[in-house]
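**Q** sequence unavailable; structure follows:
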C-alpha cells in the first residue's frame, strides 16, 4: 500500500506517462492483497480514470467503473474510493450517454459529501463533483431543482477552494463554468454566460499545463466564448475561442473519445469566423475539420449525425456540391427517417445539383425509402414533365423532371410559413364546406402567384398535338401534398387548368410501373342501386361490396366508392391489377387525418384514380361518358376526361365546386 501511495505522489508531482504506469502497477499490486485491497481502491480507480483521460482507452474507463462497483458492492468502500467511483461514472456517461451512470454518480456524490467533514480539504472538490453530476442529470431530465442545487454547490466549492492547491481551484472553477453555462442555455440570461466565461478563465489560469482535463477546460471555455460572440458579436471573444479550440484539439490524443467533440467545437468556431470574415480559407478549414469528425472511428453516431448536418451547411456555404451530397448521404444513412429531406433538396439546389435534389425529394415524399438514382427516376416523366414542389425554410423551388434532366425554377415568393398556413386552412375547409367557399378563391390566386406564374414563365412545355393541352404531373410532399396547385389561378385570369391537364403523383417511383394490358371492367360498388358506371357494364360484371366474396373482390379491377364506411376487406383486392378507382369525399380519408388513399392506390400499380377531397357536385356522369366514348369503359385517358368533365364547373361554378377533384395516374 505504501509503495502505491508513494508512486502515486511521484506521478502527481511529475505528471509523466512513465510514472503513471508505475503507479498503476503498484495500485494493482496493493489491490491484490487480501488484507487491504479495498484501501487502495481509490488509487486504482483514480489512476485508471486519469489514464483514460490521457489516452482515451475505454478499457481503462470501464475497469475504473468496475473497480468502483466492486469496492462499493462488498461494502468496504472508503470515502475516497466512492468519490473516484463517481468521477469514473460521470466520465463514462459523457462517453456513452447512459443515464444510469448519472443516477449512480449523483447517489455516490451525495454519500461522499455527506461523509466529508466541513473542514476537510477535499470538501470543495467533492462538492464540485456532486454539482457536476447534478448538472448532467439536469441536462437529461430538465429538473430545475437539480440545476439550483448544482449552482449552490458549485458556488460553495469555488469559495472553499480559495487557498487550496491550484488543481483544486481549477476543478471548482471549471465545474462552476459548466453549471452556469447550463443555466444560460436554459434561461438565456447573459449574466450566466459572463459568469461561465469568468470561471472558465479562472480554471485556465490555475490548471497545470498538460494536466488531464486541460483540453476539456479549453474546449468548454471556447464554446462559452462562441456563445457570447453569437449573442454580442464580440470579435475578441471569437478570436479567443478560436485559439482555445485549436489548443483543445492539439492537447487531445488522436484516439481519445473526446477528440471528435473537440474537433466539432473547432468546426463551429471556424464557421462563425467565416460568417464574420467571409474568408474562403477559413471556410476550407471548417470543411476539413467537419470531415475529420465524420471520419473518425471513435465519433459517436449522435455526434456524427450532428456533424454531418453541420458539414452539409458548411459545404453548401462553400459551394462544394460533392461534399454537400456526401454529407446528406451520411445524414440519411445514420437517420433514414430524418424529416430534413426538404432541407437536403434546398442545399443541393443551391450548389447546382438538381439531379441529386430530385433523388432526395423522394425521401420527402416517401420517408424511409432507399435513395434511387436519378437516371431511374427520370423515366417517370415519359408522358410529360413532373413538377416537384420543394418547400423549406431556407428556400422553395420547383424541380421540373423532363427530357431526362432536372430543371430548377426558384419560387422566391413561396415561403414555408405561408405554405404551412395554407395547408392548415385546407384541413379546416375540407371539414367545413362553407369555409372552402370563403377561403379557396384567394388561396388559388396565391398559388398562382407563388407557384404557377414563375413556373410557367420560366418553363413552357412544347409537345403534344396542336390544340391539345399538354400534361403535367404535380408532386408535393408531407403536409403540403393536398395543396390544390392543379387549380391555381382565377376564372377570368391566368390559371393552371387553362394551360395544362394536371395529374398528381405520390412520388416519381409511382409513375415507373410498366404498362400492362387492360382487362374487361369488373366493377366493385359500395352502394346498391344505379350509378353512372354500373349502367355501363353488364350485370355479371358488377360486384356489391357488402355481399362480395373474397374471390369476387380479387377479380374487381374498377372501384366506385362513395360511402364513408368500408364494407369489404381491402386485403382481398388485387391492388396491382386495379385499372380505375373513384373516391368521393366520403370514401377518401379526410385530409385532416393526413392519409392519401388516392396516392396509395395509384402507387400500388398502374392505376388511374379520381378523388374528391371535399364535398362537391357529382361529375361522375360526365366523367364516365368521356371514359366510355368507345362503348366500353376505358381508363387510359382519365386525366383528360376529368379535365373535360370539370370544364362547365370551371366556367360557371365556384372553385370549391371543382378544385377538390384530383387525378392520380398516367
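**A** The structure has been received and is ready for your questions. Every value quoted in this text rests on a predicted model; they were computed, and no experiment measured them.

**Q** going forward, measure contacts between C-alpha atoms and count neighbours the same way
**A** Noted.

**Q** this protein: strands as residue ranges?
**A** If DSSP state E is used as the criterion, the strands of the chain fall at 386-390, 397-402, 405-410, 471-476, 501-504, 523-525, 542-544, 558-561, 580-583, 608-612, 661-664.

**Q** presented hereafter is structure B, for comparison with structure A:
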C-alpha cells in the first residue's frame, strides 16, 4: 500500500518505508514458504519504483537481485513464473538504460520471451508484450539493428490489440507503439511511420486524464514526433504544435524529476528545428538554454548524457553559423569532443556524433582558414564513415564529406580514392534488400547521383578504371539486386547443392518480399489486425535479408573459386566479358566535368575521352528543352489521328514548331558523339557498321544519343553512318547476359513470337493501328517456319499472356502501357482484363526470354528523380530476363507503328527464316528506322516520328 501511495504522490519517504516493510516481510518468512517468492518480487518492485525517482544504480541492482531470487524460488510450471520472469526482464532493461551494458538488455529480452512462451493460452499477456516491445526498442537505440525496431513495433501492436477500451494501461501502450514508429521513421524517413506514430500518441494523450503522472512523458513524446515530421516536411504547424506540447510537458514535470533532462532536451531539439526554418535567433537561444539545462541536470555516467551534450553542441554550432560569435564555436567543439569521448565503442550514435564534431571543425575552418581545423574535420568524417555500426545514411553522409573535402583541398591525398570508394559502397547498404523496391527507390532519389561525382573525381585523378567500377557499383542498384537474386547457380550446385538450394529459396522469398506493397498502404485507419500482418511481413523481410547476407558470406568464405561471388566486378573482369564486337561507351556527366569511357573486349583498361564542350548544365537544359518541346508538340500518347497521311507516309505527331529536336541532335553530335568517334577512329560508312552500346548518366540518359547528327535538307551527317546504336543500363548488364548466354539452354524449343494486340482496351482510347501492325507482322512471318501465337482483343487476357510467355522466346506488345514512377514494378502493359505488371512478369522464370518489342508509348521514358536507376518498362523487361528490348522514348504514331514492325521483322527473318533470333534486333531496328527515314524528310515533325524508337540490350 505504501508503494502504491508513492506511485501517486511521488514522496520518497513512502517508497523508503515500503522497501523497509518488504525487507521485514522476507525476514519473517521461512525458507520454502509459498509466499516467499512473492515477497522477493514485491521488494524488487519497490526498489524499481524508487529507482524511477532517484536513478541510483544501487536501487536497480537491488531490484535485479531480489527478482532473481523470486525466480529461483519458483518451480517450473508455477502459474506465477511468467510474471516473475517478465518483472526480472524489466529490471535488467532498466539497468541497461542506466549502464548501457548490452548483456543486460540481451538478458531482458531472453527472460521476457521465455515469459511469453510459458504463458498459458487465453491468459491476458498485454504487460508481457509491452515490456518485450520496450526491451527491443532499447536495444535498437543502442545498436541500430532494424530487426529490433521491427520486433518492438510488432510486440507493442499485440499489446494494444490485447488491451480493452478503457483499460488504464491503454494510453501507455499507445504511446509506446507511437514511440517505436517514431524511431523507425528517423531511420527510414517513411512518412507512413511518422503518421502512425502521431496517430497513436495523440490517442494516448486523449486517454490520459489531467494530473496523471504519465501525462508529461506522453506530451513530450508526441511533441518529438511532430518535430521529426517537421524536419522532414517543413510543415510549420507541426513544429509549433511540438514546442507547445513539450513546453507543457516540462511545466508539468517536478524539479529534480529523473525525466526532466530528457524533456528539456526534447524541447531544445524542437526549438533547433524551428530555427533551421525561421533563422530567428530567439529560437536557437531557447534551444541552447534548454539543452544546457538538460546537460546540467544529467548525472555523470547517465547513458543519455552523451546525446544531450551532442545536441547542445549542435545548437551552439548553429548559433555560431548565424552570428559568427567565436565563443559559440568554441563551446560547440568542446561539447562535440565530450559527446564523442562519452560514447561507448560501437554505439549506434557514435558516427553521428563524430560527424557533428567534424562539421564544427569545418565551420571554424571556413571562418579561420586554419588547415589544422580542416584536417581535424576530415579525420572525424573518416572515422564516422568507417564506423562498424550506426545508420548507413549517417555514415554515407560522412563519407561524402570526407571524399569531397579530400578531393577539393588535397587532390593527390592517397585516401581520396578510398573515401569515394567508401561512400559508393554505402549507397547499396542504404538501399538494402530488407526494404521493398518502392522504399529502395525512395532512398536512392537523393543519393544515387553521388556516384557521378565519384566517377568525375576518378577521371580527374587519372583512374578511369575506378570511375567504371564505381558507376557500375552505384547505379541501377535495384535491377542489379534483382539480377543477383536470379544469378545462375549451376556451378555452385555441382559441388554444394545444399548451399545452392538455400540461395534459391531465400532469393525467391526476397523477390516476393521486395515487390510487396509498402506499409503506407495499410493506412492509419486500418484495423490493428491488418497493421500487425503488415509488420509481420516487414519483420520477416528483414530476417530474410540477414539470412541472404549470411549465406553469401558462407559461400565466399568456404567454397573454393567463389571468393568473389556476387561482389561488384572489377574493371578488368568487365573488359574480359563484354560482347566480342562493338564498343560500350559509358558517359559520365557531372557539374565538375564530363567524360566518356570506352570499353571493348580485349582492352586492358578503358579509353578515357574528355568532353570539355559538354556539361551537366547543358545536358539538363537540353532535357528541359526536349520535354517542353514534346508537350508543345502535343506528343503524349499513342492515339488515332483522323487525318490522311501525306504522300511521304509521315504525318506530324503534333503541331511541332521550330527546330528544337534538330538542334538537340546537332549539339549531341558535335560535343558528345563526334569527339568519341574521332578518338576511337571510327570511320563513316564502313563495310559493316559496328555496334555501340550507350550507357549515359544524369540528364543525358533522357536524350536521344542514338539519333545524334546534322540533319540538313540535302546532306545529313549522322550517327547512322557510323554505327548501330543500342542502350544498356550498365556495362555489367551486358557482361551478365554474355556469360549467361554461354551456359543458357538453346532457344530452339521455345523459338517463336507471341504477339499481343489490343486495338480496343476497356476504359482506354482505341488504337486500331494495332490490327494493321498484326497484319504487317503476319505478312513477314507468312513465308517462314517461325511459330506465331496471336492474342488479340478479348483473347489477350493476363492469364493467357503469362502462359504463352513461357512458350515463346520473343514477345511483341502492341497496346497501351502504364509507367508507375512511384512503384516501378507496378508499371506494365494493358491487356484486355487489366494491366500486366512488371512484378508479375518478373516472378515468371522465363528461361527462354530473348526479345521483347514494346510497341507502346514512352516505354523507355524514365523517372527524372531516379536518372541512375533506369526506372522504365524497357529496364524492367531486361530485368525480367529478356536479352534485348525495342522500346520508345516518347509517343509513337499509330500509322507508323505497323510500318516499323513490318520492316523490323523483315530484316530479322531475312537471314534465318526458320527461327526467331533476337541477336540481330539492333540491326533490324536500324534497318527499319532507315526505311522510315527515306519515307520522311528531315523536318522537325519527321524527326519526332522516328527518333523515339530505341534498342536496349544485346
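**A** Arrived safely, thanks for sending. Everything numeric here is computed off the predicted structure, so don't read it as measured data.

**Q** what would you report as the TM-score here?
**A** Their TM-score after superposition, calculated using TM-score structural alignment, normalised by the length of the first structure, is reported as 0.72; 631 aligned residues with a CA RMSD of 5.8 Å.

**Q** if we can go back for a sec, need the strands of the first structure in a markdown table (columns: distance to residue 452 of the first structure and mean neighbour count).
**A** Shown next, in a markdown table, are these (distance: least, CA to CA, whole Å; neighbours: other CA atoms under 10 Å):
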| stretch | distance to residue 452 of the first structure | mean neighbour count |
| --- | --- | --- |
| strand 386-390 | 11 | 26 |
| strand 397-402 | 10 | 24 |
| strand 405-410 | 11 | 20 |
| strand 471-476 | 11 | 24 |
| strand 501-504 | 12 | 24 |
| strand 523-525 | 37 | 26 |
| strand 542-544 | 42 | 21 |
| strand 558-561 | 32 | 24 |
| strand 580-583 | 27 | 22 |
| strand 608-612 | 22 | 25 |
| strand 661-664 | 17 | 25 |
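
**Q** looking at these, which is closest to residue 202 of the first structure?
**A** Checking the strands of the first structure against residue 202 of the first structure by CA to CA gives strand 386-390 as the closest, at 49.9 Å.

**Q** mind reading off the mean deviation between that closest one and the second structure?
**A** Compared with the second structure after fitting, strand 386-390 of the first structure has a mean deviation of 3.4 Å; criterion: mean CA distance after the TM-score superposition for the first structure.

**Q** now the angle from that strand to strand 397-402?
**A** Here the directions of strand 386-390 of the first structure and strand 397-402 differ by 160 degrees (axes from the mean of the first three to the mean of the last three CA atoms, to 10 degrees).

**Q** got the strands of the first structure as CSV, with distance to residue 301 of the first structure columns?
**A** As requested, the strands of the first structure are exported to CSV (distance: least, CA to CA, whole Å):
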stretch, distance to residue 301 of the first structure
strand 386-390, 28
strand 397-402, 31
strand 405-410, 33
strand 471-476, 31
strand 501-504, 38
strand 523-525, 51
strand 542-544, 54
strand 558-561, 48
strand 580-583, 45
strand 608-612, 43
strand 661-664, 40
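
**Q** and residue 423 of the first structure, which of those strands is closest to it?
**A** Judging those by CA to CA, what sits closest to residue 423 of the first structure is strand 471-476, at 11.4 Å.

**Q** ok and the closest one relative to strand 397-402, angle-wise?
**A** With the same axes, to 10 degrees defining the directions, strand 471-476 of the first structure sits at 140 degrees from strand 397-402.

**Q** that older thread, so which of the strands of the first structure is nearest residue 366 of the first structure?
**A** Using CA to CA, the strands of the first structure put strand 471-476 closest to residue 366 of the first structure, at 10.9 Å.

**Q** and that closest one, what other elements does it pack with?
**A** When contacts are defined as 3 or more CA pairs under 8 Å, 6 or more residues apart in numbering; DSSP states H and E, strand 471-476 of the first structure sits against strand 386-390, strand 501-504.

**Q** dump those strands to a markdown table, plus distance to residue 589 of the first structure.
**A** Formatted as a markdown table, these follow (distance: least, CA to CA, whole Å):
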| stretch | distance to residue 589 of the first structure |
| --- | --- |
| strand 386-390 | 23 |
| strand 501-504 | 17 |
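
**Q** so which of the ones you listed is nearest residue 41 of the first structure?
**A** strand 386-390 (60.6 Å).

**Q** mind checking how far the closest residue to residue 513 of the first structure other than its chain neighbours is from residue 383 of the first structure?
**A** What sits nearest to residue 513 of the first structure in space, not counting adjacent residues and going by CA to CA, 6 or more residues apart in numbering, is residue 606, at 5.8 Å. Using CA to CA, to the nearest Å, one gets 14 Å for the distance from residue 606 of the first structure to residue 383 of the first structure.

**Q** between the two, which contacts overlap?
**A** residue 666 (CA atoms under 8 Å, 6 or more residues apart in numbering).

**Q** who's more crowded, those two?
**A** Per other CA atoms under 10 Å, whichever of residue 606 of the first structure and residue 383 has more neighbours is residue 606, with 23 against 16.

**Q** if we can go back for a sec, which one of the strands of the first structure lies nearest to residue 416 of the first structure?
**A** Across the strands of the first structure, closest to residue 416 of the first structure is strand 386-390 (CA to CA), at 9.5 Å.

**Q** chain center to the closest one, what's the gap?
**A** 21 Å (CA atoms, centre = their mean, to the nearest Å).

**Q** again, but for stretch 573-593 of the first structure
**A** Worked out by CA atoms, centre = their mean, stretch 573-593 of the first structure lies 31 Å from the chain centre.

**Q** so how far is residue 656 of the first structure from residue 438 of the first structure?
**A** For residue 438 of the first structure, the distance to residue 656 of the first structure - CA to CA - is 9 Å.

**Q** these two: who's more crowded?
**A** residue 656 (25 against 13).

**Q** which residue is the nearest non-sequential neighbour of the more buried one?
**A** Nearest non-adjacent residue to residue 656 of the first structure, counting by CA to CA, 6+ apart: residue 437, 5.6 Å away.

**Q** and the gap between the one you found and residue 584 of the first structure?
**A** 18 Å.

**Q** which one of these two is surrounded by more residues?
**A** residue 584 (23 against 15).

**Q** gap between that one and residue 607 of the first structure?
**A** From residue 584 of the first structure to residue 607 of the first structure the distance is 17 Å (CA to CA).

**Q** just residue 322 of the first structure next, same as before
**A** Counting by CA to CA, the gap from residue 322 of the first structure to residue 607 of the first structure is 38 Å.

**Q** ok, these two, which is more surrounded?
**A** More neighbours surround residue 607 than the other of residue 322 of the first structure and residue 607, with 29 against 13 (other CA under 10 Å).

**Q** thought that one was touching residue 580?
**A** Yes. Using CA atoms under 8 Å, residue 607 of the first structure is in contact with residue 580, at 5.6 Å.
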